[in-house]
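Engineer: sequence-free structure coming up:
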């Protein structure tokens, strides 16, 4: 008599979780956040809606986890800003990659939906900052501190404040949608932040 294997519940759960993430991101991109529902996500993922409610309390929570998973996939295991010894080149590389990510339809819809939802949901906003934003900002802090140790940045500069010179303009232009996000723009942000806009002396 052939031996039958017990179904792997953890593998089945992971497949369902992945299908839910894919469905949530796809629906937000296709119909927008307000028209995305738990029922729609469940139908798209091929699961019962109670499966979703067992893991998440709301569609916003589903989208946050799906977006975090998307960000992890995009990072492809890279957990630090490169340190080649050339701070300008390293920051330009990272900001160009950020521009590409922000311009991606896979990123844009879910990111805008989460940004809007965090305004009306303090709890979601706190999770967004703790789980996604702060870990990303900490990468800049560590890279700028390494640059300080190498004598490339003044020792009196606060890296946590300085990083906003690089990330803030990108976020502002992305939110406003009035001007394009380009690699040239990213390069100029790095140059202006590192060297200032006043005339250089001698």
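Structural biologist: Perfect, I can see it now. Note that the structure is a prediction, hence the values are computed from the model and not measured.

Engineer: okay, CA-based contacts and neighbour counts for the rest of this
Structural biologist: Noted.

Engineer: secondary structure element for residue 28?
Structural biologist: Secondary structure assignment for residue 28, by DSSP states H and E: helix 9-31.

Engineer: again with residue 139
Structural biologist: Going by DSSP H and E, residue 139 is in helix 134-149.

Engineer: before we go on, here's another structure to hold up against the first:
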């Protein structure tokens, strides 16, 4: 008597397709750039029909945004933590050292084409595409900025930062210049540069 074959698992098949689409989108942005990346190209690279992509996403920007979020989550899991918790700022009691450590890691990430290319593409697309810009800020930028806010607040509680300082504004003293230099390519991204940003932000410019 012939054995009854089980029906294919549509959930697993969909997950494989989704993963292939994520990988294809990220690879193409690195290889050919965002302007030349197309839904058709992503579909061909992933080995799926383009209608499969359109069934889940409205545009290549939506594909890339989700792929990049997934890339961050995978990096977090690889670091031994769940979700974005792997990017929590350390709290050793030395605020300057903790900020320098995290900003150095940020520089390393921004110099990695696998992260830099999709980051730059999404930042540029967000300027002209309001919905992508909103999601880029809400899902990528704000979670990271909240970590800086939390670390600065813990420094306030320890008496290392003035009580009247607004952490959300203070973090811009070192995060915003780094973002500007990266976006505009106005200078090299180095560990020395981010160390200097932290020193200037925490110590000010007046003679000591």
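Structural biologist: Yep, that arrived. All of these numbers come straight from a predicted model, not from anything done at the bench.

Engineer: with structure 2 superposed, average distance for the helix holding residue 139 of structure 1?
Structural biologist: Aligned to structure 2 and superposed, helix 134-149 of structure 1 gives a mean residue distance of 0.6 Å (mean Cα distance after the TM-score superposition for structure 1).

Engineer: buried residues, that helix. List them.
Structural biologist: By neighbour count on 16 or more other Cα atoms under 10 Å, the buried set for helix 134-149 of structure 1 is 137-138, 140-141, 143-148.

Engineer: and if you look at stretch 153-163 of structure 1?
Structural biologist: By neighbour count with 16+ other Cα under 10 Å, stretch 153-163 of structure 1 contains the buried residues 153, 159, 163.

Engineer: quick one: which of the residues you listed is nearest to residue 120 of structure 1?
Structural biologist: Minimum distance to residue 120 of structure 1 across those is 26.5 Å, recorded for residue 163 (Cα to Cα).

Engineer: please tell me how far the most centrally placed residue in structure 1 sits from residue 80 of structure 1.
Structural biologist: By Cα atoms, centre = their mean, structure 1 has its centre lying nearest to residue 71, at 5.1 Å. Applying Cα to Cα, to the nearest Å, the value for residue 71 of structure 1 to residue 80 of structure 1 is 14 Å.

Engineer: then residue 180 of structure 1?
Structural biologist: For residue 180 of structure 1, the distance to residue 80 of structure 1 (Cα to Cα) stands at 27 Å.

Engineer: now residue 97 of structure 1
Structural biologist: Taking Cα to Cα, one finds residue 97 of structure 1 at 13 Å from residue 80 of structure 1.

Engineer: roughly how far apart are residue 90 of structure 1 and residue 134 of structure 1?
Structural biologist: Counting by Cα to Cα, the gap from residue 90 of structure 1 to residue 134 of structure 1 is 20 Å.

Engineer: for residue 9 of structure 1, same thing?
Structural biologist: Look at residue 9 of structure 1 and residue 134 of structure 1: by Cα to Cα, they are 33 Å apart.

Engineer: same deal with residue 21 of structure 1?
Structural biologist: Per Cα to Cα, residue 21 of structure 1 is found 22 Å from residue 134 of structure 1.

Engineer: before we move on, what about residue 127 of structure 1?
Structural biologist: In terms of Cα to Cα, residue 127 of structure 1 sits 10 Å off from residue 134 of structure 1.

Engineer: quick one: contacts for the aligned partner of residue 145 of structure 2 in structure 1?
Structural biologist: Residue correspondence to structure 1 (TM-score structural alignment): residue 145 of structure 2 is matched to residue 137. Taking Cα atoms under 8 Å, 6 or more residues apart in numbering as the criterion, residue 137 of structure 1 is in contact with 160, 163.

Engineer: can you give me the neighbour number for residue 192 of structure 2?
Structural biologist: 11 (other Cα atoms under 10 Å).

Engineer: tell me which element it is part of?
Structural biologist: helix 191-203.

Engineer: and stretch 159-177 of structure 2, how far out from the chain middle?
Structural biologist: Taking Cα atoms, centre = their mean, to the nearest Å, one finds stretch 159-177 of structure 2 lying 21 Å from the centre of the chain it belongs to.

Engineer: that stretch maps to which residues in structure 1?
Structural biologist: The aligned range for stretch 159-177 of structure 2 is 151-169, by TM-score structural alignment.

Engineer: map residue 84 of structure 1 across to structure 2 for me.
Structural biologist: By TM-score structural alignment, residue 84 of structure 1 lines up with residue 92.

Engineer: settle this for me: that match is touching residue 98, isn't it.
Structural biologist: Yes: between residue 92 of structure 2 and residue 98 there is a contact under Cα atoms under 8 Å: 6.9 Å.

Engineer: would you map the helices across structure 1?
Structural biologist: Assigned by DSSP state H, the helices in structure 1 fall at 9-31, 38-45, 49-55, 59-75, 87-103, 105-120, 122-128, 134-149, 159-162, 164-176, 183-195.
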